[in-house]
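> here is the input, now give the coordinates:
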Amino acid sequence: MDTLPYLEVPRLNVQLFDTATCKTPTIVEGCNIGNCMNWTPDYLIDKLGSKSVTVHKSNCSVLQFQPRNFSYETYGFDEFLKYALDENSGQFFYLRSLAKSARDEVADFRNDFSEIKDDVEFPPLFDEEQFFSSVFRVSSANMELWTHFDTMDNYLMHIYGHKRVYLMPPKDVSHLYVVDDKPRVFDLDNVSLESYPNLNKCTIWKCILNPGDVLFIPAFWFHNVKALDFSISVNVFWKSLPPQLYDPKDVYGNHALMPGQRSMQSLDSAIGKLKPLPDDIRNFYIRTMIMKLETSLKQSGGS
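Next comes the predicted model:
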């Protein structure tokens, strides 16, 4: 297995950090995130008890969305935490908190886990009216989440344990073996560059998160997160673009932006209109379309 070359994610004091101008991952230091820094598993069990939570459960430490290798299970929080703390069971558990009506409501940690909301302070790194969601995350040791991107800026407040994070910029989308917007590259700590040679073309950033670290993850940056030990974090998302550009049905912060959705629909329609043509002529027009897209990409500063 190969070791990926990477850049270290920089650290910057909160007084010097500005989300309006920062376009790369940054660990923001000096943030007050509240009394959650004193959390322990016993404290959370005492506060949350048998509160119902829906979690990911897998026999594999590397969770995959495509093909899916996990199930959704519902437990009391105390039972879930017992399972997540057991490093000898051969099973792995991951809580990504949801709203009570997950299909049409956005998660907000302050409402969904009101029993412990006063323990957490959200660093004011964006205007309050831009707020979209906040998510409570609890992971078994050695559990890795599939590589993905979000369409909103967000920060990950790390509270307990340690996490390894790889991040890749949006321009690397063509090197990440993406199918239906999700990369098919898993287990990045043990990846084979012979099997996935395009990873050599990626600009990969890496960091290890310690308790108290706040990682800024810009919108559309791919990220792959692994809990090195039992870990707890809170994730906060916000809309940095005009609200009308976001999908009003999006409750997770990962739907394609509305102009992106419309453009992909138009592209699918354009390709469909070429079906009556013979293969060689259809391919001629498709190649012409690709040339036009490549020209547009160069004009917008892409490579």
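> could you use CA atoms for every contact and neighbour count after this?
Will do.
> that's a strand at residue 267, yeah?
No: assessed with DSSP: H, G, I helix; E, B strand; the rest coil, residue 267 is helix; it does not lie in a strand.
> separation between it and residue 248?
Using C-alpha to C-alpha, to the nearest Å, we find residue 267 at a distance of 22 Å from residue 248.
> just residue 60 next, same as before
For residue 60, the distance to residue 248 - C-alpha to C-alpha - is 34 Å.
> again, but for residue 120
Relative to residue 248, residue 120 is positioned 28 Å away (C-alpha to C-alpha).
> compare with the first, here's sequence two:
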Amino acid sequence: FERLISPGREPVVLEGLDLGPAPAKWTPDYLRNLPGAADMKVSVHVSREPSGRLDFVRKNFAFRVISFQELITRLTNQAAEAASSGSSSGGSGAPAASGAAVPAAAPAAGEQQLDSRGGSSPQEGGGAGSSGGTSGSGVLPDLVPRGAQFGEGREVLYLRSIGENPRREAANLSASFPLLAADLRLPPLFPPSALHSSVLRLGSPGLVLWTHYDVMDNLLIQVTGTKRVLLWPPACHDALHVTGSSSPITRPQPDPDLTAFPRFAACPAPLLADLAPGDVLFLPSLWFHNVTTTGGHMSASVNVFWRHLPQEFYHKKDLYANRDLVQAEEADKAADAALAQLSQLPEHYRAFYGARLLGRLGRELGLSA
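Just a heads-up that it's a prediction; the model follows:
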């Protein structure tokens, strides 16, 4: 891994790793009946967006605190409703790929399928959106109302586990879910001392998470259910209209409105990774990605982040592995100061000195064409 995969700085799907009993053991019944599940409280994202997409920029979701047992019950009910209605949650309406083991939609035209060696090949087919999740409420009350803020569709739920002290500690699977941690063997691909966090992620059928980047290398371990991951390289930062570490764009062309997001026209087609139980996606830092729960079932995965750079590059209070590096934040402040100074100049001076500064940055950082 350290010799062939990590230095390439490209996503790779790793197959056949020994993950312990978790992929076979984490059934809905097992999760729902974990000791203490009825009393353990978790904070979940809830939306009614018909497409199933959570939008971090627009905030079309609310946080609700429910028991872990209730969360699993709701997710299980949603999967049952999807099966009874014939919905292929997580798909785009496109037919499943011929011979596919799970009913995942075919890749969209121009997308590239990521194979287990990290290579890719062009694919044809339908889009990569979501048909939306189901409320799964049964006798359980709705968690958010229908309306303009959250949407008019069925409820979709998403758990991203947090630290025991969420203001001070990063997520730790062993601390929050010790029985689940005992079931899962983390791939030994990084020094244990470099571990930053281990995050449990549970999602509804058809859930689509927003596009974002992380500043640490990480592994997305698919334990149960299936996921589709779209991936754009770091060079797409400007084209993806990023705010903070997140983008409002979740699908490839021609879906995004180029009137609202004109720079996206310059973005290349994303890579695509379909994850089955037992698959592990290596996600290098700064790669943009979004994730769709496919196949009409709930998804359970564990996301492991580690510090691949010396610790002084990272903020001590970065609990989510998405705060820009210390030096990058300082550079942003310097850029703000430079903009404030240059904006005071007449136009032709502003153009001259702005171009000179850009040229200098490009040459000295090795970014010039």
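> quick TM-score on the pair, please.
The TM-score (TM-score structural alignment, normalised by the length of structure 1) is 0.87; 287 aligned residues with a C-alpha RMSD of 2.2 Å.
> which one of residue 60 and residue 248 of structure 1 has more residues nearby?
Per other C-alpha atoms under 10 Å, whichever of residue 60 of structure 1 and residue 248 has more neighbours is residue 60, with 16 against 11.
> so that one sits against residue 91, correct?
Yes: using C-alpha atoms under 8 Å, residue 60 of structure 1 is in contact with residue 91, at 6.9 Å.
> so what does residue 174 of structure 1 match up with in structure 2?
Taking TM-score structural alignment, the alignment pairs residue 174 of structure 1 with residue 238 from structure 2.
> any idea how far residue 16 of structure 1 is from residue 132 of structure 1?
When distance is defined by C-alpha to C-alpha, residue 16 of structure 1 is 24 Å away from residue 132 of structure 1.
> give me the more crowded residue out of the two.
Between residue 16 of structure 1 and residue 132, counting by other C-alpha under 10 Å, residue 132 is the more crowded of the two (20 against 8).
> now residue 43 of structure 2, nearest residue through space, not along the chain?
If you skip the residues right next to it in sequence, residue 43 of structure 2 has residue 65 as its closest partner in space, 4.4 Å away by C-alpha to C-alpha, 6 or more residues apart in numbering.
> just list the residues touching residue 231 of structure 1, thanks.
138, 139, 140, 141, 159, 160, 161, 162, 163 (C-alpha atoms under 8 Å, 6 or more residues apart in numbering).
> for residue 181 of structure 1, same thing?
With C-alpha under 8 Å, 6+ apart, residue 181 of structure 1 has these contacts: residue 148.
> if you set the cut-off to 10 Å instead, what comes out?
For residue 181 of structure 1, the contact set (C-alpha atoms under 10 Å, 6 or more residues apart in numbering) comprises 148, 149, 173, 254, 255, 256.
> likewise for residue 54 of structure 2?
The contact partners of residue 54 of structure 2, by C-alpha under 10 Å, 6+ apart, come to 45-48, 60-61, 150, 156-158, 207-211, 248, 250.
> out of the residues you listed, which sit inside strands?
45, 46, 47, 156, 157, 158, 211 (DSSP state E).
> quick one: the helices in the stretch 201-303 of structure 1?
Using DSSP state H, counting those that start in this stretch, the helices found in the stretch 201-303 of structure 1 span residues 258-272, 279-299.
> for the longest one, which outside residues touch it?
With C-alpha under 10 Å, 6+ apart as the contact definition, helix 279-299 of structure 1 has outside contacts at 267, 270, 271, 273, 274, 275, 276, 277, 278, 300, 302, 303.
> what lines up with the fourth one in structure 2?
Spelled out, that is residue 273 of structure 1. In structure 2, the residue matched to residue 273 of structure 1 (TM-score structural alignment) is residue 341.
> gap between its match and residue 350 of structure 2?
To residue 350 of structure 2, residue 341 of structure 2 is 9 Å away according to C-alpha to C-alpha.
> quick one: map residue 59 of structure 1 onto structure 2.
In structure 2, residue 59 of structure 1 lands on residue 48 (TM-score structural alignment).
> now swap in residue 144 of structure 1 and tell me
Checking TM-score structural alignment: residue 144 of structure 1 goes with residue 208.
> so how many other residues sit close to its match?
For residue 208 of structure 2, the count of nearby residues is 31 (other C-alpha under 10 Å).
> which residues touch residue 104 of structure 1?
By C-alpha under 10 Å, 6+ apart, the neighbours of residue 104 of structure 1 are 249, 250, 251, 252.
> so residue 188 of structure 1 makes contact with residue 206?
No: counting by C-alpha atoms under 10 Å, residue 188 of structure 1 stays clear of residue 206, with 11.2 Å between them.
> ok, residue 25 of structure 1 - contacts?
For residue 25 of structure 1, the contacting residues are 8-11, 155, 167-169, 205-207, 215-219, 221, by C-alpha under 10 Å, 6+ apart.
> ok, the aligned partner of it in structure 2 to residue 229 of structure 2 distance?
Taking TM-score structural alignment for the superposition, residue 25 of structure 1 sits opposite residue 11 in structure 2. Distance from residue 11 of structure 2 to residue 229 of structure 2, counting by C-alpha to C-alpha: 10 Å.
> common neighbours of these two, please.
114, 271, 272, 273, 281.
> what number of residues lie near residue 212 of structure 2?
Neighbours around residue 212 of structure 2, by other C-alpha under 10 Å: 25.
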